[in-house]
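Asks: the sequence and its predicted three-dimensional model are supplied below.
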Amino acid sequence: MALVQYSESESESETESPQRLVKRPRQTSNQPSSLPPLPAAFHDLYASSTRVSVRDDPSLHGGRKRVIPHVEGNWPTHLYLEWYPSKAELSILRDVIDQINDRLDDSTTQLHSLLHSDLGAQLPLHISLSRPVVLRTEQRQPFLEDFQSALRESSIPAFDVTTQSLDCVSNYEKTRWFYVLRADKPEADSLNRLLRLSNRSLARFGQPPLYESSQDVAAVLKSKSPAQPQGSRGTGQTGSDYSHCFHVSLAWSLTGPSSEERERIVSIDLQKVRGLSIRFDCVKVKIGNNVSSIPLLEGTRGLST
């Protein structure tokens, strides 16, 4: 399994609360909880962990180093699709992480789960639609309005994503390695369409794209005449296929696996994982600690590409 460049979108996200994996007996109990699930909007209110230091201190974050420093007037921004796995899905994902951990037994690699916080609270998983970028204070509302308008005009409906394979990838700085599930290309190419919307909206505010090259995004924006009527901004429904890039991270480590460990990871049983189907009905825009949930269309409208 070759090492591929990993997006900055998950390199230093403040929403991640690392959990060091400890060897323990596998849990076999699947007793359903008597408590109803929390409403989706509840998670947006508590999307950030408590800040315990005003400066970068890797010892507080499992050894991670911050890529985007805290600067007054700068707002870390991230666009993504969020997934809260069900209890049954969590069981499947925990089994995959346990299998990865088993194959790293004899190494110095310390695996950190992204499924739960140190206190045992479930954490959301996600598919990134942007890098971690920075907006200035005066850009926050104009950007959010621009992206909301672009998403509304795109008529992209809610869609399902399935997972296909396990991979290990690094961030751009090669300071962390992530164990990820690759996503299959969904119906109507919705992931690529959302990626282009995100990249073009961010480019209008001077921010770099995810996966695409800055030159390609700039060329598309330049080709759109400023005389176009409103509602015809060119939301980019055609372009290169980046389906091989989309993924969901399950765990991370500060060091990458050896070639022998990679070979052992390839043998992990993913039969149950390939049966997962993840429903996405909104796009999350996190600016600072504020999370906006922008709904996709319901039903089957907007399936043309």
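Replies: Done, it's in. Given the structure is predicted, the values throughout are model-derived calculations rather than measurements.

Asks: okay, CA-based contacts and neighbour counts for the rest of this
Replies: Noted.

Asks: ok, how many other residues are close to the closest residue in space to Ala158 that isn't next to it in sequence?
Replies: Leaving aside its sequence neighbours, Ala158 sits nearest to Asp281 (Cα to Cα, 6 or more residues apart in numbering; 4.4 Å). Number of residues near Asp281 (other Cα atoms under 10 Å) recorded here: 18.

Asks: residues contacting Asp281?
Replies: Neighbouring residues of Asp281 by Cα atoms under 8 Å, 6 or more residues apart in numbering: 157-159, 295-298.

Asks: kindly recompute the last result at 7 Å.
Replies: Asp281 is in contact with 158-159, 295-296, counting by Cα atoms under 7 Å, 6 or more residues apart in numbering.

Asks: check Phe143 too.
Replies: With Cα under 7 Å, 6+ apart as the criterion, no residue contacts Phe143.

Asks: tell me which helix or strand it sits in.
Replies: Here Phe143 sits within helix 140-154, counting by DSSP states H and E.

Asks: one more structure, for comparison:
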Amino acid sequence: MSNKGALALLAQYEGDSSEDEVSGTRVSTKRLHRDDDEEPQNKRLERLPVPNFNLNNPEEVVDDPTLHEGRLRSFPHERGNWATYVYIPYEANEGLHRLISRIADSSQVENIELKYFDHFHLSLTRTVILRHHLIEPFVNTIRENISHFNKFIIMLDGLEVYINEEKTRTFLGLQIKTGYDTLLKLVQCLDHCLGEFKLEKFYENPSFHISIAWCLGDQTEKLKSLARDLNQELEQLMNEFSQENWYIYVQEIFCRTGNKLFQFNLL
């Protein structure tokens, strides 16, 4: 494989993880013979360019926040590390779209630059780092530990403000009204799975929520003021739209690790 080809393979890395494996380069070890009138072998080898490509010491990947809306990574970008988390999906509906429209209008008035998620979910673990060879045993451990859980319903409630541990992003999210006890039991099972792989467990006394929008930096006070006004509008929306817009019927949970997605059906 040429040096250019090897670099092209490395450039296929996408997102926070990759399924690509670095393939080895086979080098010919045939002995060269020369006749008396040929140029000496060592002279010819002196003219060969030395490739500047070392698989044992890959270049450090420099994080560029401008490529992902100013967000900073919580952990270094390293080949072979797979960002992994377990969650419950929430499908956007008419009620949620109307709420997002109200949030957008209010944030413009308050001059708060919010960005909105394309997909919505309720986290059951932190985002942890998993090595590629541990994916299959980790997924099997989850499947075994949650196999006894039944389907259940989560009712949504008002808006609340959250901030990440690094205080680099502030979030506006929907709290839950019912389903806390079942969610807590799920988290305890998943914490057991994480512990087996020496991975960080979920937050103590978690506040389960579905993040809707976010902004850079610590904007807690601004967003709390915004949330107080928006909760009055949310109450009106909850009366205007049917209950189906404001609950989740949890039939499965998911684990995303890199670009792999695993589904676990509940009883």
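Replies: Sure thing, it's come through. Keep in mind it's a predicted model, so treat the numbers as computed, not measured.

Asks: just checking, which of the contacts of Asp281 of the first structure belong to strands?
Replies: Among the contacts of Asp281 of the first structure, DSSP state E puts 159, 295 in strands.

Asks: looking at the contacts of Asp281 of the first structure, spot the one nearest Lys272 of the first structure.
Replies: Among those, Phe159 lies closest to Lys272 of the first structure (Cα to Cα), at 20.5 Å.

Asks: let me see the contact set for the closest one.
Replies: Going by Cα under 7 Å, 6+ apart, Phe159 of the first structure touches 279-281.

Asks: what is the aligned counterpart of it in the second structure?
Replies: Using TM-score structural alignment, the equivalent of Phe159 of the first structure in the second structure is Phe152.

Asks: what does Glu145 of the first structure give?
Replies: Using TM-score structural alignment, Glu145 of the first structure pairs with Asn140 in the second structure.

Asks: and that match, how far from Ile146 of the second structure?
Replies: Computed with Cα to Cα, to the nearest Å, the distance linking Asn140 of the second structure and Ile146 of the second structure is 10 Å.

Asks: show me which of those two is the more surrounded one.
Replies: Counting neighbours by other Cα under 10 Å for Asn140 of the second structure and for Ile146 shows that Ile146 has the greater number, 20 against 11.

Asks: do you know how far the more buried one is from Tyr203 of the second structure?
Replies: 19 Å.

Asks: now Asn145 of the second structure
Replies: To Tyr203 of the second structure, Asn145 of the second structure is 19 Å away according to Cα to Cα.

Asks: let me see the ranges of the strands in the first structure.
Replies: 19-20, 74-83, 112-113, 125-128, 133-136, 159-170, 177-183, 247-253, 277-280, 282-287, 290-295.

Asks: okay, those, which one's buried deepest?
Replies: Stretch with highest mean neighbour count among those: strand 112-113 (a mean of 24; mean count of other Cα atoms under 10 Å).

Asks: can you give me the helices for the stretch 1-150 of the first structure?
Replies: Taking DSSP state H, counting those that start in this stretch to define them, one finds helices in the stretch 1-150 of the first structure at 40-45, 87-102, 140-154.

Asks: make JSON lines from those helices and add distance to Val266 of the first structure to it.
Replies: Shown next, in JSON lines, are those (distance: least, Cα to Cα, whole Å):
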{"stretch": "helix 40-45", "distance to Val266 of the first structure": "34"}
{"stretch": "helix 87-102", "distance to Val266 of the first structure": "9"}
{"stretch": "helix 140-154", "distance to Val266 of the first structure": "38"}
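
Asks: for Tyr179 of the first structure, which non-adjacent residue is closest in space?
Replies: Take Tyr179 of the first structure and drop its neighbours on the chain: the residue closest to it by Cα to Cα, 6+ apart is Cys168, 4.5 Å away.

Asks: for stretch 166-174 of the first structure, measure first residue to last.
Replies: Criterion Cα to Cα; first-to-last residue distance in stretch 166-174 of the first structure is 19 Å.

Asks: aligned to Tyr116 of the second structure, what sits in the first structure?
Replies: When the first structure is aligned by TM-score structural alignment, Tyr116 of the second structure is paired with Ser113.

Asks: cool, and Asp64 of the second structure?
Replies: Structural correspondence for Asp64 of the second structure with respect to the first structure (TM-score structural alignment): Asp57.

Asks: Pro76 of the first structure versus its match, what's the distance?
Replies: 18 Å.

Asks: which residues touch the residue nearest in space to the middle of the second structure?
Replies: Note on the second structure: the residue nearest the mean C-alpha position is Ala83, at 5.7 Å, using Cα atoms, centre = their mean. Neighbouring residues of Ala83 of the second structure by Cα under 7 Å, 6+ apart: 16-17, 127-130, 257-258.

Asks: what do we get in the second structure for Tyr80 of the first structure?
Replies: Under TM-score structural alignment, Tyr80 of the first structure pairs with Tyr87 in the second structure.

Asks: Arg256 is in contact with that match, correct?
Replies: No. Under the criterion of Cα atoms under 7 Å, Tyr87 of the second structure makes no contact with Arg256, lying 8.2 Å away.

Asks: what touches both of those two?
Replies: Counting by Cα under 7 Å, 6+ apart, Tyr87 of the second structure and Arg256 have no shared contacts at all.
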